[in-house]
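Participant: Build me a model:
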Amino acid sequence: MKNIMVVGASGALGRLVCNELQRLFDNQIKLIVTDYKMERGKRLADSFNSDTQFRYLNVDDVDNVKQVIKDVDLVVVILKQKIPAIQKACIENKIICIDVTPFYDFAEKVMDLDQGAIRNNIGSVIMSGFFPGLSGLMIKKAIMDFQEVTEVNMALLQNTNASVGVTGIVDMLNIISQPVTFHNEIEPGFTKKRKMHFVNHSKGKRVRLIDHSEIRLIHDKLINVQLYYWTSWNNNIFNSIVSLLNKMDLLKVMQKADKKLLSKTVKHNPNKDETAYLTVEVKGIAGGMKRTKIISAAASSDYFTTAMVTAAIAKISLHKNVIGVVCPFEITNLDEIISIMKSSDLIIEEFVM
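Facilitator: Sure thing, here's the model as predicted:
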């Protein structure tokens, strides 16, 4: 039986990851949850049906981190770190680590540990999840049949009712507030628009251009072509407000707002739909002809799918010889991840034009 630790398990995403790990491993794991608050951590461990263990963890205490992970087979990191202390300790102790942080500056710090991971014959996975994560796997599949790729567009259609928690809200505000480069011109993020096809939508939905950390990883590790990331919400008025706030530089102010205030501002209704959609569009030459291929996914929930993908990556990582700092698309593919997730909550469509 494998010992799997989830760091940051008390948050909305962390709890989902714990549930998905138990489901995908048929409860045949020893689940260990951590928290820097003793009583909260103990309550969390008691809330799971299986024999879940709690361990106190302070990510700012290097000695504590090394002690806590000592007998673990795999660590999933849900919380944010300024430096990859957990990854470093995992590599030194030859423990697989999976991280969901969606920002390149942190991923770059983890990639600096690559040679150490290779020397120790161990793997560390970065940017696991829905967007990024599943998005990269969709791009990998979409470009496979092309002899030449001229342009790739990846889009996320978000739901204003998404149960992403305050951390997810702040992360997306950060992404949207970054300036973007389009055809060598720099402009504010979430300004330029285009339409893209999504599952269950007869007409194209308008999305807006953003800068995204996964672009750099795709360029470095998969394919270096014109690659654009887009997003919007399923509410046009909401999109207009977000765009205006960004142009006024107010999104950056909101990122620094009190988290309790943000949690009261953005409410999730569990009785309403929170479906999120991903679409990749690839243009190029396939079979000697100009083609456009589209792969589109509908997921019942952004966070739930991130949890499913991360748990599936954990299962794959324990069964494959993963070495070095890697992205999900370097160790698996879309078909494999779907077969492991075994979920009717994810619908995939693809077609060629």
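
Participant: going forward, measure contacts and count neighbours with C-alpha atoms only.
Facilitator: Noted.

Participant: Show me what the helix or strand encompassing V33 packs onto, helices and strands only.
Facilitator: Using DSSP states H and E, V33 maps to strand 29-35. Strand 29-35 makes packing contacts with strand 2-7, helix 12-24, helix 38-47, strand 53-56 when contacts are defined by 3 or more C-alpha pairs under 8 Å, 6 or more residues apart in numbering; DSSP states H and E.

Participant: now with 7 Å?
Facilitator: Contacts defined by 3 or more C-alpha pairs under 7 Å, 6 or more residues apart in numbering; DSSP states H and E place strand 29-35 against strand 2-7, helix 38-47, strand 53-56.

Participant: In TSV, list those along with distance to E281.
Facilitator: Formatted as TSV, the helices and strands packed on strand 29-35 follow (distance: least, C-alpha to C-alpha, whole Å):
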stretch	distance to E281
strand 2-7	34
helix 38-47	41
strand 53-56	44
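
Participant: winner for burial among the ones you listed?
Facilitator: Greatest average neighbour count among the helices and strands packed on strand 29-35 goes to strand 2-7 (a mean of 22), per mean count of other C-alpha atoms under 10 Å.

Participant: list the helices and strands that one packs on?
Facilitator: strand 29-35, strand 74-77.

Participant: could you give the angle of the strand holding V33 to strand 2-7?
Facilitator: Taking axes from the mean of the first three to the mean of the last three C-alpha atoms, to 10 degrees, strand 29-35 and strand 2-7 form an angle of 20 degrees between their directions.

Participant: Tell me the buried residues in strand 29-35?
Facilitator: 29-35 (16 or more other C-alpha atoms under 10 Å).

Participant: Next, the angle from that strand to helix 38-47.
Facilitator: Using the same axes, to 10 degrees: strand 29-35 against helix 38-47 is 160 degrees.

Participant: do you know which of the helices and strands packed on strand 29-35 lies nearest V325?
Facilitator: Of all the helices and strands packed on strand 29-35, strand 2-7 sits nearest to V325, with 18.7 Å by C-alpha to C-alpha.

Participant: so that closest one versus helix 12-24, what angle?
Facilitator: Using the same axes, to 10 degrees: strand 2-7 against helix 12-24 is 170 degrees.

Participant: returning to what we had before: any chance of a markdown table for the helices and strands packed on strand 2-7, columns distance to K260?
Facilitator: Below are the helices and strands packed on strand 2-7 laid out as a markdown table (distance: least, C-alpha to C-alpha, whole Å):
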| stretch | distance to K260 |
| --- | --- |
| strand 29-35 | 19 |
| strand 74-77 | 23 |
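
Participant: please give me the structure for this one as well, since I'd like to look at both together:
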Amino acid sequence: MSDARPADLPTPRPALAKLPPYVPGARGAADAAPPVKLSSNESPHGPLPSVVGVVESAAAGINRYPDMGAAELTERIAAHVGRDAADVVVGGGSVAVLAHLLQAYTGPGDEVMFAWRSFEAYPILARIAGAESVMIPLTADARHDLPAMIAAVTERTRVIMLCSPNNPTGPILTQAELDSFMAAVPTRVLVVLDEAYVEYVRDDAVADGPASLDRFANLVLLRTFSKAYGLAGLRVGYAVGPAALMAPVRACVTPFSVSGPAQAAAIASLDARDELLERAAEVVAERTRVLAALREQGWSVPDSQGNFVWLGIGDATGDLVAHLGGAEPAILVRPFASEGVRVTIGHAAENDAFLARIATYGGARA
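Facilitator: Below is the predicted model:
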């Protein structure tokens, strides 16, 4: 079928022609042995039985619309982060919530700034909102270049995204770095601190998002239930910030975008937080082991505080991905063309399979 569009049909916005695609993690071929899937930053653990039971019960009511404002979940999140409910906006995953933030605060002619490489949804969502992306290269050690970001602020800058730990490279932003950055950024600029992987952080120097909200009136946090809470398939995320900043975002949220079972699962997950954090600790222990093994093999790996590690091997990316996936079971990782490879931390056996396969790679090791 031709992609040609007759002249008399509606045409999309020109900006969408340059929209970068979102690339999901590979899932393997249907006619091959099940792969070792380390290509998406998911929890390797299945949902808790207690959460599954709550979802099953909630499923009996899916003929009814869910609570549009997710009031109970909003209250529970607010208590969890030590804020008022008016400071919390819940949506269909943190990506959706970020889209609503950009819808509320940016438009044509505005600039959205972020480090690069960082989360690949940032430039997509900025363009959809009509804004322009300002992408500031990471430092040589895969960290945010905060002085360069400050120097790049213009009158058109409306939103700055900070990702800590940074996806896909792994380093955190420290509290000292955040404090210095926020002091230098004009208060008219909305700063969004994406803490999607906060439950995996073990570096005591990390910026404390909730505590920082009391000090910086233009700061908003972005968090998710998709990672450590293991609810990636149910899509629940949230933003936290001053109520005055959150009200316009709430107005942009798609009605009923968080299903009843998803709301129930998120509440049950907060109830089971201690058990879920034990699982996160298992991932952290495996991350530590994998980092040490990779470095022993001669790989240069940044200090990751997420549930993944980064191999910044540049032009060798394609060769490494082909090597990892070239035998059964295929080891699936997330490549970023000509930049590097992100490897999600899985179960111990999955990580062992990855380490054994990458040990036989004969190319250069960054």
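
Participant: Can you calculate the TM-score here?
Facilitator: The TM-score (TM-score structural alignment, normalised by the length of structure 1) is 0.33; 167 aligned residues with a C-alpha RMSD of 5.5 Å.

Participant: one step back: possible to save the buried residues of strand 29-35 of structure 1 as CSV with distance to F304 of structure 1?
Facilitator: Output for the buried residues of strand 29-35 of structure 1, formatted as CSV (distance: C-alpha to C-alpha, whole Å):
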residue, distance to F304 of structure 1
I29, 20
K30, 21
L31, 18
I32, 20
V33, 18
T34, 20
D35, 21
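
Participant: nearest to Q53 of structure 1, of those residues?
Facilitator: Nearest to Q53 of structure 1 among those, with distances taken as C-alpha to C-alpha, is I32, at 4.7 Å.

Participant: Show me which positions of the helix or strand V309 of structure 1 falls within end up buried.
Facilitator: Element membership for V309 of structure 1 (DSSP H and E) is helix 302-319. By neighbour count on 16+ other C-alpha under 10 Å, the buried set for helix 302-319 of structure 1 is 302-317.

Participant: Could you do stretch 270-277 of structure 2 as well?
Facilitator: 270, 276.

Participant: How about stretch 246-254 of structure 1?
Facilitator: Those would be 246-247, 251-252, 254, for stretch 246-254 of structure 1 by 16+ other C-alpha under 10 Å.

Participant: Now for those: which two are most distant?
Facilitator: K247 and M254 (13.2 Å).

Participant: Take the buried residues of stretch 246-254 of structure 1 and keep only those in helices.
Facilitator: The helices, defined by DSSP state H, take in 246-247, 251-252, 254 from those.

Participant: so can I have JSON lines of those showing distance to G123 of structure 1?
Facilitator: As requested, these are exported to JSON lines (distance: C-alpha to C-alpha, whole Å):
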{"residue": "N246", "distance to G123 of structure 1": "38"}
{"residue": "K247", "distance to G123 of structure 1": "41"}
{"residue": "L251", "distance to G123 of structure 1": "36"}
{"residue": "K252", "distance to G123 of structure 1": "35"}
{"residue": "M254", "distance to G123 of structure 1": "36"}
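
Participant: nearest spatial neighbour of K293 of structure 1, skipping sequence neighbours?
Facilitator: Excluding its sequence neighbours, the residue lying closest to K293 of structure 1 (C-alpha to C-alpha, 6 or more residues apart in numbering) is V352, at 4.4 Å.

Participant: Please apply the same query to A184 of structure 2.
Facilitator: Per C-alpha to C-alpha, 6+ apart, closest to A184 of structure 2 is I150, 6.9 Å.

Participant: And for the one you found, the neighbour number?
Facilitator: Neighbour count for I150 of structure 2, taken as other C-alpha atoms under 10 Å: 16.

Participant: what do you get for T265 of structure 1?
Facilitator: As a measure of burial, T265 of structure 1 has 10 neighbours, counting by other C-alpha under 10 Å.

Participant: Can you show me the strands along structure 2?
Facilitator: 36-37, 88-91, 111-116, 132-137, 157-163, 190-194, 219-224, 237-240, 308-311, 331-332, 334-336, 340-344 (DSSP state E).

Participant: buried stuff in the helix or strand harbouring E108 of structure 1?
Facilitator: Assigned by DSSP H and E, E108 of structure 1 belongs to helix 104-111. Of all the residues in helix 104-111 of structure 1, those buried under the rule 16+ other C-alpha under 10 Å are 104, 106-107, 110-111.

Participant: Next, format the residues you listed as a markdown table and append distance to K140 of structure 1.
Facilitator: Formatted as a markdown table, the buried residues of helix 104-111 of structure 1 follow (distance: C-alpha to C-alpha, whole Å):
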| residue | distance to K140 of structure 1 |
| --- | --- |
| Y104 | 19 |
| F106 | 23 |
| A107 | 20 |
| V110 | 22 |
| M111 | 21 |
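
Participant: give me the number of residues near A262 of structure 2?
Facilitator: Neighbour number of A262 of structure 2 under other C-alpha under 10 Å is 25.

Participant: what's the answer for the one 4 residues further on, then?
Facilitator: Around A266 of structure 2 sit 28 other residues, with neighbours defined as other C-alpha under 10 Å.

Participant: most residues in a single helix of structure 2, which one?
Facilitator: Longest helix in structure 2, counting by DSSP H: helix 273-296.

Participant: hang on, isn't F308 of structure 2 packed against T344?
Facilitator: Yes - using C-alpha atoms under 7 Å, F308 of structure 2 is in contact with T344, at 4.1 Å.

Participant: And the ones in helices among the buried residues of stretch 246-254 of structure 1, which is closest to E281 of structure 1?
Facilitator: Nearest member of those to E281 of structure 1, counting by C-alpha to C-alpha, is N246, at 26.4 Å.

Participant: what's the closest non-adjacent residue to M149 of structure 2?
Facilitator: Using C-alpha to C-alpha, 6+ apart, the closest residue to M149 of structure 2 is I136 (6.3 Å).

Participant: and the one you found, how far is that from A353 of structure 2?
Facilitator: 35 Å (C-alpha to C-alpha, to the nearest Å).

Participant: How about R158 of structure 2?
Facilitator: R158 of structure 2 is 45 Å from A353 of structure 2, by C-alpha to C-alpha.

Participant: No more questions from me, cheers.
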